[in-house]
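S.K.: Here you go, sequence then predicted model.
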Amino acid sequence: MATILAIESSCDETSASICKDGEILSNIIATQAVHHKYGGVVPELASRAHQQNVIPVVEDAISTAKINKKDIQAVAFTRGPGLLGSLLVGTSFAKGFALARNLPLIEVNHMHAHILAHFIDDPRPEFPFLCLTVSGGHTQIVLVRDYFDMEIVGETNDDAAGEAFDKTAKILGLPYPGGPLVDKLAREGNASAFSFPEPQIPGLNFSFSGLKTSILYFVRDKKKADPDFLKNNMTDICASVQHRIVTILLKKLKQAARQYHVSHVAIAGGVSANSGLRQYLQDMAAEENWQVYIPAFQYCTDNAAMIAIAGYYKYLRGDFTGQDISPLARMNF
């Protein structure tokens, strides 16, 4: 068995985790407030913040886990996909830490890790299961046959669901990060107040670019007719947009479950923290007789615990990498 240090630095959160024999002992996350005034993540600023945060975060993770550096037997890290500069910081730290202590390195695919986050706590999914992975950069339906036997059976043709939430927030004048604010306001609104189009995409793939455009034109036209439209209808707009995004996601998920005859269904990624998605999924599960798996909030957004658990399963099968490894902004699934 093993004690593993894991590093996550794919975007704008620096995170470190300690995993011992498959149990997460610590999961420390440092967020980056520097991006708020720009309305989105600035890659150069993100990589600089990772440089400032990585050592304190790792020290905090080790301290919280109540272990010593000498107890660590392997180092796992996010190789990709993500922002190249951000990935470079985490990869370089992991390589340096491992080299100084002659420890094996474990590279982890960020998207695999989101799915394997379901194996941190009980209840754990049974194979095979479908995982709807939704974030700011990805929207995928993945057929998971084993820990490392995964197949993308549906994905977005253009923009991700998380990006649609964030773009909506920006159109509505909400501060960054806007997705959680849309969710919060939607809880107070009427999801049937306004109607937004559903993309007609064949198969199991998604598209959100057209929906974003329709929201932009809707707000523009309403504001022309009534300058106070947003102020008077903010919660209803958020609820209606959230309803459309979630129904698009779950319609395809239902189609996939029926197509592959799978009754165990999971969600993962930052958007899996959305309360609307969680509630609609539970409602659909009751209708379709699914067994549903929803991760704890702390394991939905980018975090090192998911890298640690993925690293643990790779450690068990001796899947290590060398010091010549480089990060990848785009990484094959």
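M.R.: It's in. Residues are numbered from 1 along each chain as shown.
S.K.: Please make it C-alpha for all contacts and neighbour counts, starting now.
M.R.: Noted.
S.K.: Now do the helices in the chain.
M.R.: Taking DSSP state H, the helices of the chain run over residues 43-65, 84-101, 110-116, 161-171, 179-186, 209-225, 229-260, 275-288, 304-316.
S.K.: Spit out the contact partners of the residue most central in space within the chain.
M.R.: Central residue of the chain (C-alpha atoms, centre = their mean): residue 269, 2.5 Å from the mean position. Residues in contact with residue 269 (C-alpha atoms under 8 Å, 6 or more residues apart in numbering) are 114, 133-135, 300-302.
S.K.: try 10 Å this time
M.R.: 111, 113-115, 117, 131-139, 162, 295, 297, 299-302 (C-alpha atoms under 10 Å, 6 or more residues apart in numbering).
S.K.: which non-adjacent residue is nearest residue 99?
M.R.: residue 323 (7.8 Å; C-alpha to C-alpha, 6 or more residues apart in numbering).
S.K.: cool, residue 31 as well?
M.R.: Distance criterion C-alpha to C-alpha, 6+ apart; nearest residue to residue 31, sequence neighbours excluded, is residue 13 at 4.8 Å.
S.K.: Surely the one you found touches residue 83?
M.R.: No. Taking contacts as C-alpha atoms under 10 Å, residue 13 lies outside contact range of residue 83: 11.3 Å.
S.K.: shared neighbours, the two?
M.R.: By C-alpha under 10 Å, 6+ apart, the residues touching both residue 13 and residue 83 are 46-47.
S.K.: Look at those two and report which has more neighbours.
M.R.: residue 13 (25 against 22; other C-alpha atoms under 10 Å).
S.K.: Might you report the residue contacts of the more buried one?
M.R.: Here residue 13 is in contact with 28-33, 46-47, 49-50, 53-54, 86, 301-304 (criterion: C-alpha under 10 Å, 6+ apart).
S.K.: filter those to the buried ones?
M.R.: Listed as buried from the contacts of residue 13 are 28-30, 32, 46-47, 49-50, 53-54, 86, 301-304; burial here means 16 or more other C-alpha atoms under 10 Å.
S.K.: and of those, the nearest to residue 278?
M.R.: Nearest to residue 278 out of these is residue 301 (C-alpha to C-alpha; 14.6 Å).
S.K.: what about versus this one:
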Amino acid sequence: MTLVLTIESTCDETAAAVINDRLEVLGAVVASQEKFHERFGGVVPEIASRAHVERILPVIDSTLAKAGVTLADLDAIAVANRPGLAGSLLVGLMAAKTLALALDLPLIGIDHLQAHIYACRLAAGHDVFPCIGLIVSGGHSNIYRCETPLDFTPLGGTIDDAAGEAFDKVASMLGLGFPGGPALQRAAEKGDPRKFRLPRPLLDDDSRLEFSFSGLKTAVRYQLFGAGRPTMDAETLDPQLVADMAASFQAAVIDCLAGKAMLALDKTGFKRLCIGGGVAANRPFRERMEQLAAARKIELHIPPLSLCTDNAVMGAIALEKFNAGKFETLELEISAGLERPHLAPGSARG
């Protein structure tokens, strides 16, 4: 039986998992950093990378213990080396290289975005390719044509903020805390999604499979505080206004995501849609996609909540590479690439 240790450190979650060639998860651990970044209203890259350094070895040790295996039982080491925050990626990659060298095991590089879609394969228990892949998270809003687990063709993506990034920033405006996605969803449950008229950027443009959430975020700010005026203390906002704005904003984002996903299916003729990433945990979004899939007779796959946010279980995609003999040398490097994390205001890319 083949056993692979997978390592995930692309942003602010330190995670590891041991998975066998039947795609059975023998052990998995995720160490969250939410408490470190909460007071900044977003992920601070330097803090994230330092936390990874402190946690990576304990997380690996705990994972092996949960799996009931030792390092000597492993057949390969896999690590997400793209895309992500540079400092965070480096921690995971150095740990993986060290283990691969010391144990004389094959090293496998993982594309974090492909892994998010592969989470749908894990949840389904059967092949889900080819499909249209929609990745919606704090750093990504991307659409892909996925012929196989490892063959992705970009069809479109965000031209500015990612959906999860916009959720976090609007939640900050409303005084809802970090991470913003879950907090904003809770607030929206008490609000009226029709209370505020907000734009749906690019939704009516059938020629483009792209998203834009920066203008939507700005529209929320203007509705709350007025154009050209400084942002006021969120504590002064009426609780019902906060709920209504949260609901209205959430509805606008869902309309954009659902509309472009359906457009991608129409343009390609595909009848299968796989959705991954943290925003895929949003309950109203999941419900909307389920309704659309049923109405259009689309095969829809969305992972359970535990596999939507960053984790090492989705690193099971490494088994696809292992079986194909696609290994890396110790010269493997990171590629920060498309990552646009929900950074704290004033940080490098916030």
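M.R.: On my side now, so go ahead. Just so it is clear, the model here is predicted, and its values are computed rather than measured.
S.K.: for residue 195 of the second structure, what are its contacts?
M.R.: Counting by C-alpha under 10 Å, 6+ apart, residue 195 of the second structure has contacts 241, 243-245, 247-248.
S.K.: How about residue 187 of the second structure?
M.R.: By C-alpha under 10 Å, 6+ apart, residue 187 of the second structure lies in contact with 171, 174, 176, 239-240, 242-247.
S.K.: Of these, which are still contacts in the first structure?
M.R.: Retained in the first structure: 242-247, out of those (criterion both residues aligned by TM-score structural alignment, their matches' C-alpha atoms under 10 Å).
S.K.: give me every residue that touches the counterpart of residue 214 of the first structure in the second structure.
M.R.: With TM-score structural alignment defining the correspondence, residue 214 of the first structure maps onto residue 219 in the second structure. The contact partners of residue 219 of the second structure, taken as C-alpha under 10 Å, 6+ apart, are 197-199, 213, 226-227, 249.
S.K.: Quick one: map the residue nearest to residue 99 of the first structure onto the second structure.
M.R.: Using TM-score structural alignment, the partner of residue 323 of the first structure in the second structure is residue 330.
S.K.: Also residue 115 of the first structure?
M.R.: Per TM-score structural alignment, the equivalent position to residue 115 of the first structure in the second structure is residue 117.
S.K.: Tell me how many other residues surround the closest residue to that match other than its chain neighbours.
M.R.: Among residues not flanking residue 117 of the second structure along the chain, residue 276 sits closest, at 5.3 Å (C-alpha to C-alpha, 6+ apart). By other C-alpha under 10 Å, the residues close to residue 276 of the second structure number 30.
S.K.: which residue in the first structure lines up with residue 276 of the second structure?
M.R.: Checking TM-score structural alignment: residue 276 of the second structure goes with residue 268.
S.K.: do you know how far its match is from residue 25 of the first structure?
M.R.: According to C-alpha to C-alpha, to the nearest Å, residue 268 of the first structure stands 21 Å off from residue 25 of the first structure.
S.K.: do residue 264 of the first structure as well
M.R.: For residue 264 of the first structure, the distance to residue 25 of the first structure - C-alpha to C-alpha - is 28 Å.
S.K.: and what of residue 182 of the first structure?
M.R.: Here residue 182 of the first structure is placed at a distance of 33 Å from residue 25 of the first structure (C-alpha to C-alpha).
S.K.: How about the contacts made by the aligned partner of residue 308 of the second structure in the first structure?
M.R.: Matched by TM-score structural alignment, residue 308 of the second structure corresponds to residue 300 in the first structure. Remark: with contacts taken as C-alpha under 10 Å, 6+ apart, residue 300 of the first structure is in contact with 114-115, 117-118, 133-135, 267-274, 294, 306.
S.K.: rerun that using 6 Å as the cut-off
M.R.: With contact taken as C-alpha atoms under 6 Å, 6 or more residues apart in numbering, residue 300 of the first structure is in contact with 268-270.
S.K.: for residue 129 of the first structure, same thing?
M.R.: So residue 129 of the first structure contacts 144, 264-265 (C-alpha under 6 Å, 6+ apart).
S.K.: Just give the nearest non-adjacent residue to it, would you?
M.R.: Nearest non-adjacent residue to residue 129 of the first structure, counting by C-alpha to C-alpha, 6+ apart: residue 264, 4.9 Å away.
S.K.: thinking the one you found is in contact with residue 294, fair?
M.R.: No. In this structure, residue 264 of the first structure is not within contact of residue 294 by C-alpha atoms under 6 Å, at 11.2 Å.
S.K.: Look at those two and report which has more neighbours.
M.R.: Between residue 264 of the first structure and residue 294, residue 294 has the larger neighbour count (other C-alpha under 10 Å), namely 22 against 19.
S.K.: any idea how far residue 8 of the first structure is from that one?
M.R.: To residue 8 of the first structure, residue 294 of the first structure is 21 Å away according to C-alpha to C-alpha.
S.K.: same deal with residue 55 of the first structure?
M.R.: From residue 55 of the first structure to residue 8 of the first structure the distance is 12 Å (C-alpha to C-alpha).
S.K.: and if you look at residue 270 of the first structure?
M.R.: Distance from residue 270 of the first structure to residue 8 of the first structure, by C-alpha to C-alpha: 14 Å.
S.K.: Look at these two and report which has more neighbours.
M.R.: More neighbours surround residue 8 than the other of residue 270 of the first structure and residue 8, with 34 against 23 (other C-alpha under 10 Å).
S.K.: got the contact list for that one?
M.R.: Residue 8 of the first structure touches 15, 78, 304, counting by C-alpha under 6 Å, 6+ apart.
S.K.: just checking, the last one touches residue 18?
M.R.: No. Counting by C-alpha under 6 Å, no contact exists between residue 304 of the first structure and residue 18, whose distance comes to 8.4 Å.
S.K.: Quick one: neighbours of the nearest residue to residue 310 of the first structure once chain neighbours are set aside, just the number.
M.R.: The shortest distance from residue 310 of the first structure to any non-neighbouring residue, by C-alpha to C-alpha, 6+ apart, is to residue 113 (5.5 Å). Using other C-alpha under 10 Å, residue 113 of the first structure is surrounded by 25 other residues.
S.K.: Which residues are in contact with residue 113 of the first structure?
M.R.: With C-alpha under 6 Å, 6+ apart, residue 113 of the first structure has these contacts: 306-307, 310.
S.K.: Check those residues against residue 191 of the first structure and report the nearest one.
M.R.: If you rank the contacts of residue 113 of the first structure by distance to residue 191 of the first structure using C-alpha to C-alpha, residue 306 comes first, at 33.0 Å.
S.K.: Against residue 313 of the first structure, how distant is that closest one?
M.R.: According to C-alpha to C-alpha, residue 306 of the first structure and residue 313 of the first structure sit 11 Å apart.
S.K.: neighbour count winner among those two?
M.R.: Regarding residue 306 of the first structure and residue 313, a neighbour count based on other C-alpha under 10 Å identifies residue 306 as having more, with 34 against 16.
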